[in-house]
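Asks: Sequence and predicted structure below; questions after.
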Amino acid sequence: MRWHPRRRAPLPGTAPIHEGVNAVHPSTTDSPTPRIAALVHRQRVAVRRVLDGADDRLLVVAGPGPARDTAAALDYARQLAEAAIPYRGQLLVVLCAYPETADADHGRRFLLGALGTGLPQAIRCARPATALHVADLVAYGLVTARPATDPLHWRWAARVPVPVGCENVAGCDVDVAVAAILDANAHRTRLSRFPVAHPAAHLVLRGGPYRPEHDPASTTDALIRLRTAGLPPRLVLAVPGVDDLLRQRGVAVSVARQVAAGQRGVVGTVIGSFLHAGRQSTPVGYGISTSGPCLGLPDTVSLLDTLAIAVERRRLRRR
């Protein structure tokens, strides 16, 4: 399948590509309509079902993360939503693109506009206060583990009503991330009004420069550590944001191979993706990431196809 990104002017009022949701013009409202709120709730339930294994699709979180060019980010969101339509039976694609700014109101307006595509939204918790301000519009969160426990970030992971992926520090062991997950889940339980609260966090496994990138042995070891800690043996594999795009593609293919081989502990993947491949320090080129190296949309669509085939093969193994 060949995909050619198109540069199109952002039209926040454009009709959505699927889900039948009317796009919200970001300059007219900062609050979700009841229809948008209902959509976000359904998206959260869908994400949780995939993470819990009740839905055997694969979670795919794709996007540049923080983006300076919000026009390009909205353009990317529309094209990703269109590209994901053929794979809705195998993949749950989540958009991770949001303004690179501390202005929470601007972030809300952008997310409301992006929700018009019908894609669930994800954010990284770089600024917990800002993240809480937009938490009612997202279906998934990401937070990076730190060498020392950061109570502010983990309390955020416990308070937001969405699943949160906790990444291990690149090149380091997963024990810090596992401890943070236990802390966040315990805090969620204490805050909950219900006897059993939904777990707040799970592991997002990142590779490092001095160890294999998500080979089957590393995946199995991480799952054993989770089980030993009393956590569900489930994890999301993150494709590394490195300048070597060939290495990124190789890791993504390794993820697909493990899924195809029947590895049920792998419930998702995180991919750095934007309209065009690469990274730039200042927003000169349209649709090129300024935060981290990203795959271009053609490579992303090719990867979606590979992952969808892997999910089908995993299903055949279960029959």
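Replies: Done, it's in. Residues are numbered from 1 along each chain as shown.
Asks: When you work out contacts or count neighbours from here on, use the C-alpha atoms and nothing else.
Replies: Will do.
Asks: which stretches of the stretch 1-150 of the chain form helices?
Replies: 34-52, 70-84, 104-114, 128-134 (DSSP state H, counting those that start in this stretch).
Asks: what about those, which gets the closest to L152?
Replies: helix 128-134 (7.2 Å; Cα to Cα).
Asks: All the strands of the stretch 201-319 of the chain, residue numbers only.
Replies: Secondary structure of the stretch 201-319 of the chain (DSSP state E, counting those that start in this stretch): strands at 201-205, 235-238, 266-272.
Asks: Just name the most buried of these.
Replies: Most buried of those, by mean neighbour count (mean count of other Cα atoms under 10 Å): strand 201-205, with a mean of 27.
Asks: and here's the other structure:
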Amino acid sequence: MSGNKLENVNVASQETLITPEALKKEMPLSEKAAATVDQGRQAIYDIMDGKDHRLFIVVGPCSIHDLKAAREYAERLKVLADEVSDTLLIVMRVYFEKPRTTVGWKGLINDPHLDDTFDIEQGLHIGRRLLLDIAELGLPTATEALDPISPQYLQDTISWSAIGARTTESQTHREMSSGLSMAIGFKNGTDGSLDVAVNAMKSVSHPHSFLGINQQGQVSIIRTSGNAYGHVVLRGGGGKPNYDSVSVALCEKALEKAGLRKSIMVDCSHANSNKDPGLQPLVMQDISHQILEGNKSIQGLMVESHLNWGNQPIPENLSDMKYGVSITDACIDWDTTEKAIRDMRDKLRDVLPKR
């Protein structure tokens, strides 16, 4: 039997991509953009280490699909970030990759034209361009590290990364995270269990060796030294929220038992808001109250927010798409975002420096 009947039986085609090195040479980080990334990373490290009293808030669209709307959002967010910077470190959520339980749009990198043409090389170009533009504004960015190859193309522009609930248990993602150059948030499991996130934090703090690609696009053995800045992200699960004080206390105990730092981030969306964007500001209020009552472990929040409220399906005619409205999870609008963040800043401005 010939070899071609044994390999790639279900592979329709293969296409060679631009290398990470070539993409970065085409679209380099300026000194200003590099400083934004570096300062954002260091500020998050300092918050986690207790050297910076602020909370960091990862806020922005559930996913990026429209570059014009994303840039407008970033410009507005930069103004707000400067206004509240004495109390809150604002990091823009710039998610290009979306995990799917079955099928559906997988994000800007995978399908930038929203038409199933899967022009991934173009997706990498426009994704990097947007990240560079936002960094030039002086606004740090965050994303979900989903594909194990794409970080080689984009992670030099990112200040914080998340590992999603579906991939926190994945060995591949734990190994990858052990080598990423920023703090990594691990979400609890979709069923609400903490074990997968706690185990992930243990795993990424240790060195790993695994297969990956280098900057020249060659398959390589990647050897890492471990990442000391893994932390848990409470996102609810199993139809129940887990941001309340009892759930947070249980998380603290689990982290302490595992010998891990008590560094907790709360995702105000997903099961914590019962997928109702209107509940996200209420979650933020609850977290503020917990801090006012003495909580010291909650160091970050995540909020899904866009220019306009809600979400929309991808229309057959893309010209019918509503501007500034999410095409994945429903988001709160800009006015609600601005008010919720300002309210949190006003409540916590005096207490955070003392905790």
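Replies: That came through fine. This one's a predicted model, so the numbers in the text were calculated from it and none came from an experiment.
Asks: hang on, the earlier thing: minimum distance to L297 of the first structure: which of the helices of the stretch 1-150 of the first structure has it?
Replies: Per Cα to Cα, nearest to L297 of the first structure of those: helix 70-84, 7.7 Å.
Asks: Which residue range of the second structure does that closest one align onto?
Replies: The alignment of helix 70-84 of the first structure onto the second structure (TM-score structural alignment) spans residues 67-81.
Asks: circling back to that earlier point, could you dump the helices of the stretch 1-150 of the first structure into JSON lines and include distance to R249 of the first structure and mean neighbour count?
Replies: Formatted as JSON lines, those follow (distance: least, Cα to Cα, whole Å; neighbours: other Cα atoms under 10 Å):
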{"stretch": "helix 34-52", "distance to R249 of the first structure": "24", "mean neighbour count": "17"}
{"stretch": "helix 70-84", "distance to R249 of the first structure": "18", "mean neighbour count": "23"}
{"stretch": "helix 104-114", "distance to R249 of the first structure": "27", "mean neighbour count": "23"}
{"stretch": "helix 128-134", "distance to R249 of the first structure": "30", "mean neighbour count": "17"}
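Asks: would you list the ones you listed in JSON lines and tack on distance to P283 of the first structure?
Replies: What follows is the helices of the stretch 1-150 of the first structure, written out as JSON lines (distance: least, Cα to Cα, whole Å):
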{"stretch": "helix 34-52", "distance to P283 of the first structure": "30"}
{"stretch": "helix 70-84", "distance to P283 of the first structure": "10"}
{"stretch": "helix 104-114", "distance to P283 of the first structure": "18"}
{"stretch": "helix 128-134", "distance to P283 of the first structure": "23"}
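Asks: which stretch among those comes nearest V160 of the first structure?
Replies: helix 128-134 (7.0 Å).
Asks: can you tell me what part of the second structure that closest one aligns to?
Replies: So helix 128-134 of the first structure sits over residues 148-154 in the second structure, by TM-score structural alignment.
Asks: With stretch 158-166 of the first structure instead?
Replies: So stretch 158-166 of the first structure sits over residues 178-186 in the second structure, by TM-score structural alignment.
Asks: Touching that stretch from outside, list them.
Replies: 41, 44-45, 155, 158-165, 168, 177, 197, 200-201, 203-208, 223-233, 265 (Cα atoms under 8 Å, 6 or more residues apart in numbering).
Asks: could you flag which of those residues are buried?
Replies: 41, 44-45, 155, 158-165, 168, 177, 197, 200-201, 203-206, 208, 223-224, 226-233, 265 (16 or more other Cα atoms under 10 Å).
Asks: In strands, which of those residues fall?
Replies: Residues of those located in strands (DSSP state E): 160-163, 223, 230-233, 265.
Asks: What's the separation between R71 of the second structure and V94 of the second structure?
Replies: In this view, R71 of the second structure and V94 of the second structure are 11 Å apart by Cα to Cα, to the nearest Å.
Asks: How about A330 of the second structure?
Replies: For A330 of the second structure relative to V94 of the second structure (Cα to Cα), the value is 15 Å.
Asks: what span of the first structure lines up against stretch 34-45 of the second structure?
Replies: Residue span in the first structure matched to stretch 34-45 of the second structure, by TM-score structural alignment: 37-48.
Asks: how big's the offset between that stretch and the second structure?
Replies: Superposing on the second structure and averaging over aligned pairs (mean Cα distance after the TM-score superposition for the first structure), stretch 37-48 of the first structure comes out at 1.6 Å.
Asks: Map R279 of the first structure onto the second structure.
Replies: Per TM-score structural alignment, R279 of the first structure is aligned with N311.
Asks: If you could redo that for G208 of the first structure, that was the one I meant.
Replies: Using TM-score structural alignment, G208 of the first structure lines up with G237 in the second structure.
Asks: Next, the contact list for the closest residue to its match other than its chain neighbours, please.
Replies: Using Cα to Cα, 6 or more residues apart in numbering and skipping the chain neighbours, the partner closest in space to G237 of the second structure is G192 (3.7 Å). Residues near G192 of the second structure by Cα under 8 Å, 6+ apart: 235-238, 240, 242.
Asks: G192 of the second structure looks like it's in a helix, true?
Replies: No. Per DSSP: H, G, I helix; E, B strand; the rest coil, G192 of the second structure lies outside any helix segment and is coil.
Asks: sorry, back to before: just give me the neighbour total for the match of R279 of the first structure.
Replies: 19 (other Cα atoms under 10 Å).
Asks: how about the helices in the stretch 201-319 of the first structure?
Replies: Using DSSP H, counting those that start in this stretch, helices in the stretch 201-319 of the first structure cover 216-228, 245-260, 297-318.
Asks: Of all those, which one is nearest L112 of the first structure?
Replies: Of the helices of the stretch 201-319 of the first structure, nearest to L112 of the first structure by Cα to Cα is helix 297-318, at 22.5 Å.
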